[in-house]
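Asks: next come a sequence and a model predicted from it.
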Amino acid sequence: MIKLFDNGAYLLNGTELVEDNADANAILTQKLGTAPSKEEAARNTMAYGILEKHNTSDNMDNLKIKFDKMTSHDITFVGIIQTARASGLKEFPIPYVLTNCHNSLCAVGGTINEDDHMFGLSCAKKFGGVYVPPHQAVIHQFAREMLAECGAMILGSDSHTRYGALGTMAIGEGGGELAKQLLCRTYDVAKPGVVAIYLDGEVAKGVGPQDVALAIIGATFQCGYVKNKVMEFVGPGVDKLSADFRIGIDVMTTETTCLSSIWKTDEKIKEWYDTHYRPEAYKEMNPGSVAYYDGVVYVDLSKVKPMIAMPFHPSNTYTIEELNANLMDILDDCEKRALVSLDGKVDFTLKDKVRDGKLYVEQGIIAGCAGGGFENICQAADIIRGRSIGADEFTLSVYPASTPIYMELAKNGVLADLIETGTIVKTAFCGPCFGAGDTPANNALSIRHSTRNFPNREGSKIQNGQISSVALMDARSIAATAANKGYLTAATDLDVEYKGQKYFFDKSIYDRRVYNGVGKADPSVEIKFGPNIKDWPEMIALTDNLLLKVASVINDPVTTTDELIPSGETSSYRSNPLGLAEFTLSRKDPEYVGRAKAIQAVEKKREELGCFCKADESMKPMMKEIKAKFADREITGSNTGYGSTIFAVKPGDGSAREQAASCQKVLGGWANIAKEYATKRYRSNLINWGMLPFIMEEDFAFDNDDYVFIPGIREAVQNKDEIIKAYVVNKDFKELDLKLGSLTDDERQIIMDGCLINYYKNN
């Protein structure tokens, strides 16, 4: 089904692969008459061409990208605009779309969510942006319909910012990177590797885009094959996929931890743009006649079967056939994984879902940027038409990704077909993807065509003894399960006639409701601030020396951003830095906030009094030891900062939410110490909030309340020291080698200034 090449490869004329091995030059010479260099052929990828076009530096190894457009939703745009305002924002320099698809329900926190929406509308008027009201569209569907264009680049403050199937290279990042673009700065990144995703063959009837996506994620995530690289989709199999099918695969590329994605384009993509009344946005895109890729993921589409990603990660994949054949063994494996993911804090089992040898699920969801597309919903309706989901525990909810899709489903009868079965059809909303809509019951299992199934995401509160879990599936197999009244069923097990309904896009829906202020900034407009919308607190610059106290130790193989700052009800506080910070690590380490605040209280006194001992008398003996150990260095309460840090093996998988880092900073965090970072975007978030993204290669068992002293840290950052010496004071000054990895000069200055806001104030 899927093969990962051990080496890079050349792609000839978009169809033939030549692996980069000892025979490659001979094969290339035989076929082409010459053997091009890797460097020359690498410039023929689609990704290289787009990056080169958008790079403002004269160095393709260290890119400085300016994007064409940007997009954010209502749990990110407030913080981004507040950051940019504090740094001198006068007008949005490029089209910037503010969608309202995450806090749409306004069900938690009183007026908080709608206050954020009014903030967004007033900012769109003041600074010249686009405002999409709640329930009109999820962020990525609006971007596909109205923003994407072949050869363009879009930056979004959501990790699933992926429009590669439409010929647009899109990247999801934390809010700091969007603030930089609003201030006419650049997105700085080393030139990424490019991996070919070579699609061959044709999918079987009943197999959907989520099945293909999960197969790719399962093959690539654990080994990091495409981590921080661009996935470039090529091969004859692409031609056999509809635009909606390609989009459904593409949006899930985020879960491989790649940087971005791009696809070759053809008549089907031209038809997409024509349907959406934007023919000028299309152009044919292909790699050059000889293109070199750093790796290849070969996918035989004909062998892909209906898939399921079991709790608690999109990479925990099986075919549904395999799951049904080995049900108890796989459920036993899920329980073992849960012991790690949930720290044994709750009893978790799915074995009680087995009835007469079949797996019963309580809920099905087809929703959002991954599942809510027109084709997915129509084919799901084809499967379930004329049946009933039953009157037991099982429920099915469908969320079309935009109001234009909803309207067409109403016009072509699919909406009625779904409602007749007992399915509930709702408005465009991202909530089911992050625990703010259709939260399952305690101990329930939900199957979802959405993007993620991390632990603690779908309403679970481990500290309250509540646990629910999600498995990811394609809309077609979810519908087949619904037709079987909740018993897990693959769509390929049913004989279905798919109607193949044609989509008609009603542009007037957006013309009537979406505020478009691009190029019409009005400085006289007053921004509307709800009482929950708060400015960022003041943050101090990096001191000469640093004393860190470990406030949390996380030894899980991977730590998600959902564990660093939970989603769900916390989303209502994303506009309130201090209020949101109270939830930091609340479902992973409930004691963290108390520890961090206690450390921060001492640091604030140190800043005020200029002395550690006056700030906390109990620190006097330790400071005496430190000064004796480093007698050759001036160490005072005025030049030595004090703050918290966390240790995690591999933090930052998942969401782009900057708050995973900023909440630590607001609570006095100075650093993370990790073996590696799961994603570039989380590391960038740390940097933009003035936190040191330390890497430690050696194994060392940190404990909570360990003290880590780093002499000369500011000088080390400034001098680009490769290794930074740190000492665990309370463990006989155990010496550690810390690294910061590659940092641009601007990133070093951001860290030294204390955060991105300070950096702009100082420059």
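Replies: Here it is on my side, so go on.

Asks: contacts, neighbours, all on C-alpha from now
Replies: OK.

Asks: give me every residue that touches the closest residue to residue 104 other than its chain neighbours.
Replies: If you skip the residues right next to it in sequence, residue 104 has residue 134 as its closest partner in space, 5.3 Å away by CA to CA, 6 or more residues apart in numbering. Residue 134 sits next to 99, 100, 101, 104 when contact means CA atoms under 8 Å, 6 or more residues apart in numbering.

Asks: and the last one, how many neighbours?
Replies: By the criterion of other CA atoms under 10 Å, residue 104 has 23 neighbours.

Asks: can you check residue 21 too?
Replies: By the criterion of other CA under 10 Å, residue 21 has 11 neighbours.

Asks: can I assume it sits in a helix?
Replies: No: under the criterion used here (DSSP: H, G, I helix; E, B strand; the rest coil), residue 21 is coil, not part of a helix.

Asks: gap between it and residue 9?
Replies: 8 Å (CA to CA, to the nearest Å).

Asks: repeat that for residue 522.
Replies: Applying CA to CA, the value for residue 522 to residue 9 is 52 Å.

Asks: got JSON lines for the contacts of residue 134, with secondary structure and distance to residue 441 too?
Replies: Formatted as JSON lines, the contacts of residue 134 follow (DSSP: H, G, I helix; E, B strand; the rest coil; distance: CA to CA, whole Å):
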{"residue": "99", "secondary structure": "strand", "distance to residue 441": "29"}
{"residue": "100", "secondary structure": "coil", "distance to residue 441": "26"}
{"residue": "101", "secondary structure": "coil", "distance to residue 441": "23"}
{"residue": "104", "secondary structure": "coil", "distance to residue 441": "22"}
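
Asks: out of those residues, which comes closest to residue 66?
Replies: Within the set of the contacts of residue 134, residue 99 lies nearest residue 66; the separation is 21.5 Å, counting by CA to CA.

Asks: looks like the closest one contacts residue 129 (just checking).
Replies: No: at 10.7 Å, residue 99 and residue 129 do not qualify as touching, with contact defined as CA atoms under 8 Å.

Asks: who has more neighbours, these two?
Replies: Applying other CA under 10 Å to residue 99 and residue 129 shows that residue 99 carries more neighbours, namely 31 against 28.

Asks: quick one, what contacts the more buried one?
Replies: Residues counted as contacts of residue 99 (CA under 8 Å, 6+ apart) are 71, 72, 73, 74, 131, 132, 133, 134, 137, 138, 139.

Asks: another one to put next to it:
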Amino acid sequence: MIKLYDTGAYLVDGRELIADDQNAQAKLSSLIGKAPSKEEAAKNTIAYSILKAHNTGKDMDNLKIKFDALVSHDITYVGIVQTARASGLEKFPLPYVLTNCHNSLCAVGGTINEDDHMFGLSAAKKYGGIYVPAHQAVLHQYMREMMSGCGKMLLGSDSHTRYGALGTMAIGEGGPELVKQLLDKTYDVKRPGVVAVYLTGKPQIGVGPQDVAIAIIGAVFAKGYVKNKVMEFVGDGIKNLGVEYRNGIDVMTTETTCLSSIWATDEQVEDYYAIHGRKDQYKKLSPGQVAYYDGVVYVDLSTIKPMIAMPFHPSNAYEIDQLNANLEDILALVEETGRKQIDNPNIRFTLRDKIKDGRLLVDQGVIAGCAGGTYDNICDAADILAGHSIGVDEFALSVYPASQPIFIRLVDNGAISKLMSAGATVRSAFCGPCFGAGDVPANGGLSIRHSTRNFPNREGSKPGSGQIASVALMDARSIAATALNKGVLTPATDVDCNFTKPKYYFNGQVYENRVYHGWGNPDPSHELKFGPNIADWPAMSPLTDHLLLGVASFITDPVTTTDELIPSGETSSYRSNPFKLAEFTLSRKDPDYVGTAKKIHDCEKKRLDGGLPLSEEPLYHLVSLIKTIPGSENVREEAKKGEIGIGSLVYAVKPGDGSAREQAASCQKVLGGWANIAKEYATKRYRSNLINWGMLPLLIEGEPVFGKYDWIFLPFIRKAIEEKKEKIQAYALVGDQVRPFIVTLGDLTDDEREIILSGCLINYYKNH
């Protein structure tokens, strides 16, 4: 049972919840005497205490956070270092871990992946960083093992930067937010709300952390219940979960769209730190005597059953028993919803053809990454498969331990032998199956994965080539149970297994032998090592007085993911080259976008070269329309003086769900993008990425009065931002019509306004 409170709630002594209704104060007084006010009780959350300790600002409503450490992987750190370098970086002012777990196969594009790795190592030497070579650990497992600490705050350029179960508040953001930290600036955010996740009871045998996570995501995502808030895990059920079990739930909180997470800590967490030789990083974290939360997710762990998140979102949650009992109906619904998301008449998406003799037959299983590749998950999967075979037919199983220390222990305790003898293949630490760079299924295939996401085409299929495959998220235990039954979907609770739970011993020697530790010892004389694919950012113009924006893409899906804005998988090797990567922008959702944006950008290039072709279409017609707008009579003269910038924009209903990857915004910028218009932004991190790349995060209410290929005129936009106007007058130029409408920008800090006015974060720092 998962229950969402309709109101906020008080938590007394970490045990008793009191809903914030008309009887709340009376109940509190009867328990503890004089009850604190709601405002005072809100300061007694774990989250508040950690945020306060890291806030360098003057008040707690507008936070200016400085983090304890940073982490990036090999898809993101080149761009981050390049941006910071262009902005005046001299040395890393805090520990910065550069991991290599995304492009570690070095299988695409010749030398370019390993060129990025060598750039990362040279940057660690030059600026004083920590470099974790390929195949040693996925970034989040390394941070758990080596960099977390109770009461710390960590920032990562990966959306699944979550270490709350270890008492560490961690946030995943786009690269520019890490650049700010590298330049000794702050992470600015309004104080987030805090929602209690109250755990009680004990999970059934065979129910794993992914089951709990999927159940929670399914309950909260569509409602936006925890959006941009901190999820604080409390309750008597925590003691019934091992630390890696907690980590497995925690890392999936990203899929709820929360800002961060934090857990109450106990002796099990203390043991975790001791095992990893870092006992000094432990301290007990718990709420104050009376803590106030803005909402409660109440989870009775004993009622959670094996779950499956069907394509194409982690919130598309069902109990496996429920799915198996209603296969035709549920799969028909998944197909109908999926076809709308794919929106490609040339692709036939079907799952009902996988029903064989009344059961669902899947093609592939994968246990991998920061969510699936943990020690406990793999040990339990090995116990289920011990002495059995996964069969010789289509079904295949791959297992990726999350770090070399985990791999070593799995070899020592015999788990690897059990898995390999059953027919599973065991690989090194790698994030590829999470974003389409490893174990890509066959066309039409269905893969069950203990990984983080199952968005359309994220498993690696290419819709432009007529391909479609899909992923359903499951826990490692039920994946192993399905493998035991040769691919027939099976919940782990149906399997009679003696889980041996072998003790974990951490062997850190591999890190001592391979990880470069340069923190605190930069060598300014060391040269950065550039490969031919590593390119600098192009020059970006400051915001002009007025903007003329062509609608290059118009997306009406309820939610648009960052995977759809810039694909993962095959594009990852080009993330060190802004120009090559930009060619993939919206390629899966709107193949015409790049060409359209480039044509618009050609007009802007002519402006920058000293003159606009006002006599040519479409500008001649547009200028004629604009001149009819009151106050815009002098538009031709202003255009000649270069005061009207020309760019493209993307309209989407709710863009930015999913990954923290900044390229979802920067690629639009490279192609001449100057704005997004949306009804709502799915995540803070996507909106922040737009701002940091000098793009306007515009909002509208109601339905848009424009469509694809129309134009938007924003007169006096620079002045509106400088004067902090709440409402901005915009005009849609549609055929021969001028349609006025209102846009807003939401809350912007003074720094964010200056970044937009400067044209991007790089320009902002150059100006300073």
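Replies: That came through, no problem. Remember, predicted model here, so these are calculated numbers, not experimental data.

Asks: identify the farthest-apart pair in the contacts of residue 99 of structure 1.
Replies: Set against one another by CA to CA, the contacts of residue 99 of structure 1 have their most distant pair in 71 and 134, with a gap of 14.8 Å.

Asks: what are the contacting residues of stretch 710-724 of structure 2?
Replies: With CA under 8 Å, 6+ apart as the test, stretch 710-724 of structure 2 has contacts from 543-551, 626, 632, 728-735, 753, 757.

Asks: how about it, which residues of structure 1 does it hit?
Replies: Counterpart in structure 1 of stretch 710-724 of structure 2, with TM-score structural alignment as the criterion, is residues 706-720.

Asks: now do the buried residues in the matching stretch.
Replies: The neighbour-count check on stretch 706-720 of structure 1 (16 or more other CA atoms under 10 Å) flags 706, 707, 708, 709, 710, 711, 712, 713, 714, 716, 717, 720 as buried.

Asks: check those against residue 310 of structure 1 and report the nearest one.
Replies: Ranking the buried residues of stretch 706-720 of structure 1 by separation from residue 310 of structure 1, with CA to CA as the measure, puts residue 706 on top at 36.6 Å.

Asks: okay, that closest one and residue 259 of structure 1: tell me how far apart.
Replies: 35 Å.

Asks: quick one on the thing from earlier: neighbour count winner among residue 522 and residue 9 of structure 1?
Replies: Summary of the neighbour comparison: residue 522 of structure 1 and residue 9, criterion other CA under 10 Å, with residue 9 having more neighbours (23 against 17).

Asks: residue boundaries of the helices in the stretch 601-750 of structure 2?
Replies: Residue ranges of the helices in the stretch 601-750 of structure 2, as given by DSSP state H, counting those that start in this stretch, are 619-626, 635-640, 663-670, 684-692, 717-722, 750-758.

Asks: please identify the deepest-packed of those.
Replies: Stretch with highest mean neighbour count among these: helix 663-670 (a mean of 26; mean count of other CA atoms under 10 Å).

Asks: quick one: average offset of that one versus structure 1, please.
Replies: Comparison of helix 663-670 of structure 2 with structure 1 after fitting gives an average deviation of 0.1 Å (mean CA distance after the TM-score superposition for structure 1).

Asks: so which elements touch that helix?
Replies: Judged by 3 or more CA pairs under 8 Å, 6 or more residues apart in numbering; DSSP states H and E, the packing partners of helix 663-670 of structure 2 are helix 562-565, helix 578-582, helix 684-692.

Asks: residues contacting the counterpart of residue 180 of structure 1 in structure 2?
Replies: With TM-score structural alignment defining the correspondence, residue 180 of structure 1 maps onto residue 180 in structure 2. Taking CA under 8 Å, 6+ apart as the definition of contact, the neighbours of residue 180 of structure 2 are 84, 186, 187.

Asks: same check, this time on residue 20 of structure 2
Replies: For residue 20 of structure 2, the residues meeting the contact criterion (CA under 8 Å, 6+ apart) are 7, 8, 9, 10.

Asks: for it, which non-adjacent residue is closest in space?
Replies: residue 9 (4.8 Å).

Asks: isn't the one you found right up against residue 292?
Replies: Yes: here residue 9 of structure 2 lies in contact with residue 292, judged by CA under 8 Å, at a distance of 5.8 Å.

Asks: look up how far residue 599 of structure 1 lies from the residue nearest the centre of structure 1.
Replies: The structure's structure 1 has its C-alpha centroid closest to residue 159; by CA atoms, centre = their mean the separation is 2.6 Å. In this structure, residue 159 of structure 1 and residue 599 of structure 1 are separated by 32 Å, where distance is defined by CA to CA.

Asks: next, residue 416 of structure 1: secondary structure please.
Replies: Going by three-state DSSP, the secondary structure assigned to residue 416 of structure 1 is helix.

Asks: oh, I was asking about residue 269 of structure 2
Replies: helix.

Asks: shouldn't it be in contact with residue 168?
Replies: No: Residue 269 of structure 2 is not in contact with residue 168 according to CA under 8 Å; the separation is 11.3 Å.

Asks: report the separation between the closest residue to the residue nearest to the centre of structure 1 other than its chain neighbours and residue 153 of structure 1.
Replies: Of all residues not flanking residue 159 of structure 1 in the chain, residue 172 sits nearest, at 4.3 Å (CA to CA, 6+ apart). The gap separating residue 172 of structure 1 from residue 153 of structure 1 is 11 Å, by CA to CA.

Asks: same question, residue 685 of structure 1
Replies: 20 Å.

Asks: which parts of the stretch 151-300 of structure 1 are strands?
Replies: Ranges of strands within the stretch 151-300 of structure 1 are 153-156, 169-172, 187-190, 194-200, 230-234, 260-263, 290-293, 295-300, based on DSSP state E, counting those that start in this stretch.

Asks: A helix includes residue 7 of structure 2, no?
Replies: No: looking at residue 7 of structure 2 with three-state DSSP, it is coil, so not inside a helix.

Asks: count of neighbours near it?
Replies: Using other CA under 10 Å, residue 7 of structure 2 is surrounded by 12 other residues.

Asks: that one against residue 294, yeah?
Replies: Yes: here residue 7 of structure 2 reaches residue 294: they are 7.1 Å apart, a contact under CA under 8 Å.

Asks: what sits against the counterpart of residue 505 of structure 1 in structure 2?
Replies: Residue-level alignment of residue 505 of structure 1 against structure 2, with TM-score structural alignment as criterion, gives residue 506. The neighbours of residue 506 of structure 2, taking CA under 8 Å, 6+ apart as the test, are 275, 276, 405, 406, 409.
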